[in-house]
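**Q** What would the 3D arrangement of this be:
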Amino acid sequence: MSVPRRAHGRIVTVFAAKGGYGKTTLSTNLAVTLNASGARVCLVDLDFEFGDIARWLRLEPTRTLLDAIPLQGKLNAAGGASLITPYRPALDCILAPVDPGQAAKLPSNVTAELLAVLPSLYDYVVVDAPAKLSLHTLSALDSSHHHVLLSTPERPALKNLRRTLDTLELLSYGRQLRSVVINQAGSRLGLTAEEINRLVRSPIAARVPYIWDVPAAINRGVPLAISRPDHPVVRAIGEFARAHLTAERAAQPGFVAADGAGRRPA
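**A** Below you'll find the predicted structure:
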């Protein structure tokens, strides 16, 4: 099989400490937004227990990450290409296993192998990570050029975000390539910007507004970035992408520790 190779693309992992923060909404709309800029994009669903991308995008999961198991130790660009489910021109998906119980068979080194080859096929790889720091999540974080850490503006969610930031520091991931995004900003039930800054103690890269009609778009199975590209949520995601992702950078995969030495070996 002949597979077109590209200059090394960028991996962006989207992580939230708990479900319900809008992680998949952000991941899917971010992938569509990057694709709309002319980039070739792959959206990877690593949330094996509660992965929703197939349902959200109304895709038939005939191929999933489980199909990577026979390729373990020899997963190349052709193998990576064999796992994709096309969604739109130049926007593909790699779907989570349908049965969460089957996902336990997938070793984390397969995730690492897959993320090593996908940047040769795509300009951007957007990873929708599970809401826990599993071995698969750590493989994605290690492979990534940028981490998007998501929270909603409620106090418990922000405390979880702060704990996530502290954990990443303990794991020797540096700060220079991560972005904190607050979803549903402006919600009447959320905290003020000043209260958020005091709790998080880290720069906020973007605030995605709370808009009542977002759940309706989810139920329709069409990302807002497709159905309503002028929507305030889509505009906020687009501004974030332009400011933090699409600029040319000499970043290497994985975080760099505060002392510049990179992540400590496991």
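
**Q** Please make it C-alpha for all contacts and neighbour counts, starting now.
**A** Will do.

**Q** Now do stretch 131-138: distance from first to last residue.
**A** 12 Å (CA to CA, to the nearest Å).

**Q** buried stuff in it?
**A** 131-133, 136-138 (16 or more other CA atoms under 10 Å).

**Q** now swap in stretch 164-176 and tell me
**A** Buried residues in stretch 164-176 (16+ other CA under 10 Å): 164-165, 168, 172-175.

**Q** Put together JSON lines for those, with distance to Leu34 and secondary structure on each row.
**A** JSON lines is the format used below for the buried residues of stretch 164-176 (distance: CA to CA, whole Å; DSSP: H, G, I helix; E, B strand; the rest coil):
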{"residue": "Thr164", "distance to Leu34": "26", "secondary structure": "helix"}
{"residue": "Leu165", "distance to Leu34": "26", "secondary structure": "helix"}
{"residue": "Leu168", "distance to Leu34": "26", "secondary structure": "helix"}
{"residue": "Ser172", "distance to Leu34": "29", "secondary structure": "coil"}
{"residue": "Tyr173", "distance to Leu34": "25", "secondary structure": "coil"}
{"residue": "Gly174", "distance to Leu34": "25", "secondary structure": "coil"}
{"residue": "Arg175", "distance to Leu34": "23", "secondary structure": "coil"}
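
**Q** and which of the residues you listed is nearest Ala241?
**A** Among these, Arg175 lies closest to Ala241 (CA to CA), at 17.7 Å.

**Q** Could you report the distance from the closest one to Lys23?
**A** Distance of Arg175 to Lys23, computed by CA to CA: 20 Å.

**Q** ok, back up a step: which one among the buried residues of stretch 131-138 gets closest to Val234?
**A** Ala131 (22.9 Å).

**Q** ok, the closest one - contacts?
**A** 15-19, 47 (CA atoms under 8 Å, 6 or more residues apart in numbering).

**Q** Quick one: list the elements packing against the helix or strand hosting Arg198.
**A** Applying DSSP states H and E as the criterion places Arg198 in helix 193-200. Other helices and strands packing on helix 193-200, by 3 or more CA pairs under 8 Å, 6 or more residues apart in numbering; DSSP states H and E, are helix 155-170.

**Q** Measure how far stretch 85-96 is from the centre of its chain, please.
**A** 14 Å (CA atoms, centre = their mean, to the nearest Å).

**Q** The structure of the following sequence is requested for comparison with the preceding one:
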Amino acid sequence: MMSIQILLGIEDRDLAASLTGQFRELPDIKVVAVETSSNHVAGTVATLPQLDVVLVHQALGPLPALDLIRELVVRRPQLAVILIADEATAETLSAAMAAGARGVISNEPTLSELQNRVQQASEWSRTMRRHFTSVEAPGHPGRLARLVTLCGAKGGVGTTTLAIHLAIAASSAGRTVCLVDMDLQNGDIPGYLDVQHRHSIADLAAAAGDLDGAVVAEALFVHPSGPHLLLAPGQGEDAEEVSARAVRQILTVVRSRYDVVIVDGGTHIADANAMAVELADEAVIVTTPDVPALRSARRLARMFARLAIRREEDVSVLLTRQDRRNEIQPDLARKMVGSPLRGVTVPAVFRALEEAANTGSPGAVKNADFRKAVGRAAADLGLLGAAPEQETVPPSRRKQGDAGAVAVEFAGILPLIVLVFLLVWQVVLIGLTSTYSSHAANEAARAVAVLGYDKGNTEQARANREEVRRRAVERVKGDWKDREHLTINVVDGYAVVTIDTPILIPGLRSSWGIETRTKIVDEGEG
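**A** Coordinates of the predicted model:
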């Protein structure tokens, strides 16, 4: 029998050590991790698909234990969660069961009580997991939308513009998209999209205890470009009505209705938009490649870590207004921010965006570089959905396939590479042959002027011709010297030297001659 895998979420180290020691005495039960904060519990659960039971202590924070249980149950309906309570009263049991827990145990359970509770929960979990595995389509293990939260390192870096165009790109790819404006005091998505709507996220926060699909639909605005909009309050002071707990409930309901949820988190972090960062599948800090913005991005990522909202390595940074002429390029920006830098950037095309911002019409952006960059960013963030073959092929097989594709592509272009090399080398040979021919003709002309060049068969004439040739070929290097490839003649007062050029390209003749003529000046002239 496979051992039962459990995770403990306990902030009290003494209690964690005590329970861990008890579990060591129980056969077939393995504690795979102990986490001391709610966001770390949620992150670890996401990485352990075979986890059977999670035990959450009542005092775990910063998210209340019952809210964490609700979140875990929504994300993993087949996962059994048990609440560890200071006092296992009827009220505590009722509240835990309402949140989705499978049971409650006290801080000091007996060994048999601990074993029975965990075994019962694990049997339920494994039964549910088999059920979900049999009924869910391959490659679609989750039911929640992909949530991406964008936060600006500072004002003016393009967070809202990027969020809007990412939402449009995902919608154009056939995904159902909800764009949420969580810049609660200064949200300006309506201005960028030229919309007026009387409902906002504040209305949903007021009814957070009774949220359902109909209530959420009433608060949304459907934009003609595709995305559905959940807007910030029209009055900044209404932001105080939107609590972190309400945001969690709102986003949970919204994620159950869409494929993609994009949150514009603004630049000022409060409890509400911090919750959107904590819940996100991808938390991205948007910044420009300048020192003040990059320093702000670093401070923001570190603040997330200090407040236990999100670990610094789990926050990525995306550069906007990137240009090759910028003093700070991506490699330097990566060193300055500390957090992972995304592999895509958005180019600096303010003029291309100006008309769209002024008219509230994103479709007015015609710049091809910007549109391509947004498409690449959407794909990099997982907003466009995985291609079918990517969903079904294991990563190891996918890497092998990629390597094979590269090998095939290289084999296809190898003949072209060889041909280009031959062409370059052929040009070099022609240049060398021409140079040698010129030098040899000049030397032959000087030798003929001194010795003469009688074409007769006398011994002196033959000796003069050989001396002329000897002097000429001294100016030639390599295999061009032999009589088969280098010929010398005197025609109408000119020394004529012809040297054959080797031909490397297949299909052409084996050689052709390069001829150079130099006038013979008699020694008596001048």
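
**Q** Can you give the distance from stretch 382-398 of the second structure to the centre of its chain?
**A** For stretch 382-398 of the second structure, the distance to the chain centre is 15 Å (CA atoms, centre = their mean).

**Q** Find me the equivalent region of stretch 279-294 of the second structure in the first structure.
**A** Under TM-score structural alignment, stretch 279-294 of the second structure corresponds to residues 143-158 of the first structure.

**Q** any idea whether whichever residue in the second structure pairs up with Ala217 of the first structure is helix, strand or coil?
**A** With the correspondence set by TM-score structural alignment, Ala217 of the first structure lines up against Ala356 in the second structure. For Ala356 of the second structure, the assignment made with DSSP: H, G, I helix; E, B strand; the rest coil gives helix.

**Q** Tell me how many other residues crowd Ala356 of the second structure.
**A** By other CA atoms under 10 Å, the residues close to Ala356 of the second structure number 18.

**Q** Report the contact partners of it.
**A** 192, 362-365.

**Q** Drop anything exposed from those residues.
**A** Buried by 16+ other CA under 10 Å: 192, 362, 365, out of those.

**Q** show me the contacts for Pro233 of the second structure.
**A** 184-185, 187, 199-202, 239 are the contacts of Pro233 of the second structure under CA under 8 Å, 6+ apart.

**Q** picking up where we left off before, can you tell me which of the buried residues of stretch 164-176 of the first structure lies nearest to Ala116 of the first structure?
**A** So of these, ranked by how close each gets to Ala116 of the first structure (CA to CA), first place is Tyr173, at 18.8 Å.

**Q** still on that earlier bit, mind putting the buried residues of stretch 131-138 of the first structure in TSV, distance to Asn109 of the first structure and secondary structure included?
**A** Formatted as TSV, those follow (distance: CA to CA, whole Å; three-state DSSP):
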residue	distance to Asn109 of the first structure	secondary structure
Ala131	19	coil
Lys132	17	coil
Leu133	15	coil
His136	8	helix
Thr137	11	helix
Leu138	10	helix
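
**Q** List just the nearest of the residues you listed to Ala112 of the first structure.
**A** Distances from Ala112 of the first structure to those, taken by CA to CA, are shortest for His136, at 8.0 Å.

**Q** In space, what's closest to that closest one - neighbours in sequence excluded?
**A** Ser108 (4.9 Å; CA to CA, 6 or more residues apart in numbering).

**Q** How many residues are close by Arg249 of the first structure?
**A** 10.

**Q** is it true that Ile328 of the second structure lies in a strand?
**A** No. Assigned with three-state DSSP, Ile328 of the second structure falls outside any strand and is coil.

**Q** Report the contact partners of it.
**A** Counting by CA under 8 Å, 6+ apart, Ile328 of the second structure touches 289-290.

**Q** counterpart of it in the first structure?
**A** Per TM-score structural alignment, Ile328 of the second structure is aligned with Leu191.

**Q** Leu230 of the second structure too?
**A** So Leu230 of the second structure corresponds to Ile94, using TM-score structural alignment.

**Q** Give me the mean distance between the helix or strand hosting its match and the second structure.
**A** Ile94 of the first structure is part of strand 91-94, with elements assigned from DSSP H and E. If you overlay the two and look at strand 91-94 of the first structure, the average distance to its match in the second structure is 0.9 Å (mean CA distance after the TM-score superposition for the first structure).

**Q** C-terminal to that strand, what's the next element?
**A** helix 100-103.

**Q** Which members of the contacts of Pro233 of the second structure occur in strands, if any?
**A** With DSSP state E as the criterion, strands contain none of the contacts of Pro233 of the second structure.

**Q** Any idea how far stretch 112-131 of the first structure is from the middle of the chain?
**A** 9 Å.

**Q** so where in the second structure does it end up aligned?
**A** Taking TM-score structural alignment, stretch 112-131 of the first structure hits residues 248-267 over in the second structure.

**Q** buried residues in the matching stretch?
**A** 248-267.

**Q** Next: stretch 81-89 of the first structure.
**A** Here stretch 81-89 of the first structure shows 81, 83-85 as buried, counting by 16+ other CA under 10 Å.

**Q** ranking the contacts of Ala131 of the first structure by neighbours, who comes first?
**A** Highest neighbour count within these, by other CA under 10 Å: Phe15, with 28 neighbours.

**Q** and the end-to-end length of the match of stretch 112-131 of the first structure?
**A** End-to-end span of stretch 248-267 of the second structure (CA to CA): 19 Å.

**Q** could you pull out the strands for the stretch 401-526 of the second structure?
**A** 486-491, 494-502, 511-519 (DSSP state E, counting those that start in this stretch).

**Q** Show me the one of those that comes nearest Asp14 of the second structure.
**A** Here strand 494-502 is closest among these (CA to CA), at 85.8 Å.

**Q** got the angle for the closest one vs strand 486-491?
**A** Here strand 494-502 of the second structure runs at an angle of 160 degrees relative to strand 486-491 (axes from the mean of the first three to the mean of the last three CA atoms, to 10 degrees).

**Q** quick one on the thing from earlier: mind checking which of the contacts of Pro233 of the second structure are in helices?
**A** 201-202 (DSSP state H).
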